[in-house]
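Trainee: Below is the sequence, then the predicted model.
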Amino acid sequence: MKWLQIHITVDQAQVDFTETLLNSLGAVSVTLDDAENQDLLEPLPGETPLWNKVIVTGIYAQEDDDEIDVAALETFIRAQMPDSPLNYEFLEDQAWERTWMDAYEPIQISEKFWIVPEWMEAPEADAVNIKLDPGLAFGTGNHASTFLCLQWLGKTDVKDKIVIDYGCGSGILGVAALLLGAKKVYATDIDPQAVLATKQNADLNGVLDHLYVGLPEEFNETFQGKQADVLVANILAGPLMMLASEFATLIKSEGEFALAGVIEEQVTDVSNIYYKFFDILDVDKREENWCRISGKRK
């Protein structure tokens, strides 16, 4: 079997029409991609943002004994959307699951500290190796903000300490803290899929018994009256600013924290709010202007 991919570049306002058109013509799936390298930050709950220019791709199965009339299909689409750039290609059948897995490689965070996809061998067997299943939740180590938090954890003394992973995504930061010696990690996220992914990745690394994860309401009830030695939050500048006073109640005096998901232009605004409760000790930057703010509770 071959697969026909039809790519149409459209404005944001035309996306729904284009999806409907491709589906009506028998597409087995339709995907959306950025056409202009425009950054999209992680959406807030209920939001589904799109790029200004979008590549809408319809995938069609071409059986060996029932070939698609590509010329007729192209003519029909161009008649409906004469001003939209269109191109197509054929793909040979392949093991799609294997192709997806091949996109991931071990990532070295620092000396003797790695993220390793669960199906691969660790480059250094005696290192701290986080086994990860890149599932449905944010946080594989490839993104600059996640990498910055992992770097910070790698050089922070978390041994025998209580750590909060706020906005845990895949659970990669909480799992890393436990593998680095933390006594207990309390993790939370607004996404139920993130809660599930965190449990799965903690179990994969043999640290599930030392991790609690729940939705924010459950987390607040469970953690009530407690304070952490360390807090790491890899979310976005807006939520971070709203959570500053809450974080101040969650961290012990002199407790350490790291915030990420902040771009360079937002550092001053975030820091100004956190100065009320925290001493800002360091701001570090990685590619594409992503920054990490770290310090201690006053």
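Mentor: That came through, no problem.
Trainee: For the rest of this, base every contact and every neighbour count on C-alpha atoms.
Mentor: Noted.
Trainee: Ends of stretch 210-229, what's the gap?
Mentor: Distance between the boundary residues of stretch 210-229 (CA to CA, to the nearest Å) amounts to 15 Å.
Trainee: List the buried residues in that stretch.
Mentor: Buried residues in stretch 210-229, counted by 16 or more other CA atoms under 10 Å: Leu211, Tyr212, Val213, Gly214, Leu215, Pro216, Phe219, Gln227, Ala228, Asp229.
Trainee: Now do it: everything it contacts.
Mentor: 161-164, 174, 178, 183-192, 195, 198-199, 202, 249-252, 255-256 (CA atoms under 8 Å, 6 or more residues apart in numbering).
Trainee: Please apply the same query to stretch 7-27.
Mentor: Everything outside stretch 7-27 that qualifies as a contact, by CA under 8 Å, 6+ apart, is 29-30, 35, 50-61, 84-88.
Trainee: Could you list the buried residues of that stretch?
Mentor: For stretch 7-27, by 16+ other CA under 10 Å, it's His7, Ile8, Thr9, Val10, Val15, Thr18, Glu19, Leu21, Leu22, Asn23, Ala27.
Trainee: The last one looks like it's in a helix, true?
Mentor: No: note on Ala27: no helix contains this position according to DSSP: H, G, I helix; E, B strand; the rest coil, which reports coil.
Trainee: out of the buried residues of stretch 7-27, which are inside strands?
Mentor: His7, Ile8, Thr9, Val10 (DSSP state E).
Trainee: can you put these in TSV and add distance to Ser110?
Mentor: Formatted as TSV, those follow (distance: CA to CA, whole Å):
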residue	distance to Ser110
His7	40
Ile8	42
Thr9	41
Val10	42
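Trainee: Check it against this one:
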Amino acid sequence: MDYLEFKIKCLEQFQEILIAELSMIGFDSFLETEEGIDAYTLESDFDRKAFDSVIAQYKEAAEITIEEGVMPKVNWNEEWEKNYDPIEVDDLVYVKASFHPSKPGFKHEIVINPKMSFGTGHHATTFQMLRHQGQIDHQGKRVLDVGSGTGILAVMAHLLGASDVEAFDIDDWCVENGNENFDLNGLTTRMGLGTIREVQPQGQFDIVLANINKNILLDEMAIYAELVKNHGYLLLSGFYTDDINDLTEHAKPLGMELISQQSKDNWAALILKKV
């Protein structure tokens, strides 16, 4: 079966949003490039109407242009290896693929073979979540990673000493890839499949991590607040700096207090504490 290829040029801050939107309408493979993203879907799975709707929604704001083509056969590993460089988050963590050499001078090292999942640390949201994790005591804590993607934040929690890490994602490809990355980094936990309402995590957690998008965060905020223990932490990202007030105002009545925030490339990340 042939794959359809869409080379999408767009502003950098829209790359992860477009990947998320296209994955919801049947696209199963992505490459982030210097100019935007390359998106792939089986010809039999392609929904032109849904695709055009997604592109129209972001075309003007993201300055989108598209080249379409057909790719009969793809060596995915070879393709993403060409486009994946290691990431350095301060001296906290060095994120690399299995084919990269290690690098001294970092407290931790994460091995992520992203394949076609997203959440490698390259995007500003993931980068900031990792940095915020480094500011929170994970030792012996129970941690939940919502919308885990490649599993990178769950891996970070494990390396920081969390005693129990749970993770899940709505995409079965992310779950498969995430479990592979867990194995590479010594996690025995398995990633679940579904939304937070479908997975229904049990008990409460010292730390909840959610790097998704503004609308989902607002919709699920009350669930996160219920899952966070008193004096526990909720780490959020996946939204713009202009959205910070909307998120914090929504969280405040739920007993969640903003204690730290940062921004990178107009993307924001927050640490909230349950008081």
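Mentor: Cool, got the structure. The structure presented is a predicted model; accordingly, all values stated were derived computationally and were not measured.
Trainee: Can you tell me which of the ones in strands among the buried residues of stretch 7-27 of the first structure is nearest Gln108 of the first structure?
Mentor: Using CA to CA, His7 is the member of those that lies nearest Gln108 of the first structure, at 35.6 Å.
Trainee: Quick one: map the closest one onto the second structure.
Mentor: In the second structure, no residue is equivalent to His7 of the first structure according to TM-score structural alignment.
Trainee: Among the contacts of stretch 210-229 of the first structure, the buried ones, what's the PyMOL command?
Mentor: Selection of the buried residues among these in PyMOL, burial being defined by 16+ other CA under 10 Å:
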select buried, resi 161+162+163+164+174+178+183+184+185+186+187+188+189+190+191+195+198+199+202+249+250+251+252+255+256
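Trainee: just checking, which of the contacts of stretch 210-229 of the first structure belong to helices?
Mentor: Gly174, Leu178, Pro192, Val195, Thr198, Lys199, Ala202, Thr249, Leu250 (DSSP state H).
Trainee: Would you state the helices of the stretch 101-250 of the first structure in chain order?
Mentor: 144-154, 172-179, 192-204, 216-223, 237-242, 244-250 (DSSP state H, counting those that start in this stretch).
Trainee: Distance check, the residue positioned nearest the centre of the first structure against Gly169 of the first structure.
Mentor: By CA atoms, centre = their mean, the first structure has its centre lying nearest to Phe138, at 2.3 Å. Distance from Phe138 of the first structure to Gly169 of the first structure, counting by CA to CA: 5 Å.
Trainee: about what we covered before: which two of the buried residues of stretch 210-229 of the first structure lie the greatest distance from each other?
Mentor: Applying CA to CA across those, the maximum distance is between Leu215 and Asp229, 20.8 Å.
Trainee: what residue of the first structure matches up with Ile244 of the second structure?
Mentor: For Ile244 of the second structure, the residue aligned by TM-score structural alignment is Val267.
Trainee: check which helix or strand covers that match.
Mentor: Secondary structure from DSSP states H and E places Val267 of the first structure in helix 267-274.
Trainee: Now do that helix: distance to the chain's middle.
Mentor: 23 Å (CA atoms, centre = their mean, to the nearest Å).
Trainee: tell me which residues in it are buried?
Mentor: For helix 267-274 of the first structure, by 16+ other CA under 10 Å, it's Val267, Val270, Ser271, Ile273, Tyr274.
Trainee: Could you list every helix and strand in contact with the next helix or strand after that helix?
Mentor: Sequence order places strand 278-285 as the next helix or strand after helix 267-274 of the first structure, per DSSP H and E. Contact here means 3 or more CA pairs under 8 Å, 6 or more residues apart in numbering; DSSP states H and E; on that basis strand 278-285 of the first structure packs against strand 290-297.
Trainee: and the strand it packs on, how far from the second structure on average?
Mentor: Following superposition, strand 290-297 of the first structure is found to deviate from the second structure by 0.8 Å on average (mean CA distance after the TM-score superposition for the first structure).
Trainee: What does Lys274 of the second structure correspond to in the first structure?
Mentor: Using TM-score structural alignment, Lys274 of the second structure sits opposite Arg297 in the first structure.
Trainee: wait, isn't its match in contact with Phe277?
Mentor: Yes: Arg297 of the first structure sits in contact with Phe277 when judged by CA atoms under 8 Å, with a separation of 6.2 Å.
Trainee: Return every residue with contacts to both of the two.
Mentor: With CA under 8 Å, 6+ apart, Arg297 of the first structure and Phe277 have common neighbours Ala248.
Trainee: Looking at the two now, which is surrounded by more residues?
Mentor: More crowded of Arg297 of the first structure and Phe277, by other CA atoms under 10 Å: Arg297, with 23 against 16.
Trainee: Return the residues in contact with that one.
Mentor: Ala248, Ile251, Lys252, Ser253, Glu254, Gly255, Glu256, Phe257, Phe277, Phe278, Asp279.
Trainee: so what's the second one up against?
Mentor: The neighbours of Ile251 of the first structure, taking CA under 8 Å, 6+ apart as the test, are Gln227, Ala228, Asp229, Val230, Leu231, Arg297.
Trainee: change it to 10 Å
Mentor: If you count contacts by CA atoms under 10 Å, 6 or more residues apart in numbering, Ile251 of the first structure has them with 162-164, 226-231, 257, 296-298.
Trainee: what residue of the second structure matches up with it?
Mentor: Going residue by residue (TM-score structural alignment), Ile251 of the first structure aligns to Val228.
Trainee: Make sure Asn37 of the first structure is indeed in a helix.
Mentor: No: judged by three-state DSSP, Asn37 of the first structure forms no part of a helix; its state is coil.
Trainee: What's the local residue count around it?
Mentor: Around Asn37 of the first structure there are 9 residues (other CA under 10 Å).
Trainee: same deal with Phe106 of the second structure?
Mentor: 15.
Trainee: next one: the one 3 residues further on
Mentor: A count of neighbours around Glu109 of the second structure, defined by other CA under 10 Å, yields 19.
Trainee: Just list the residues touching the closest residue to it other than its chain neighbours, thanks.
Mentor: Excluding the flanking residues, the one nearest Glu109 of the second structure by CA to CA, 6 or more residues apart in numbering is Tyr94, at 4.8 Å. Residues in contact with Tyr94 of the second structure (CA under 10 Å, 6+ apart) are 86-88, 102-111, 121.
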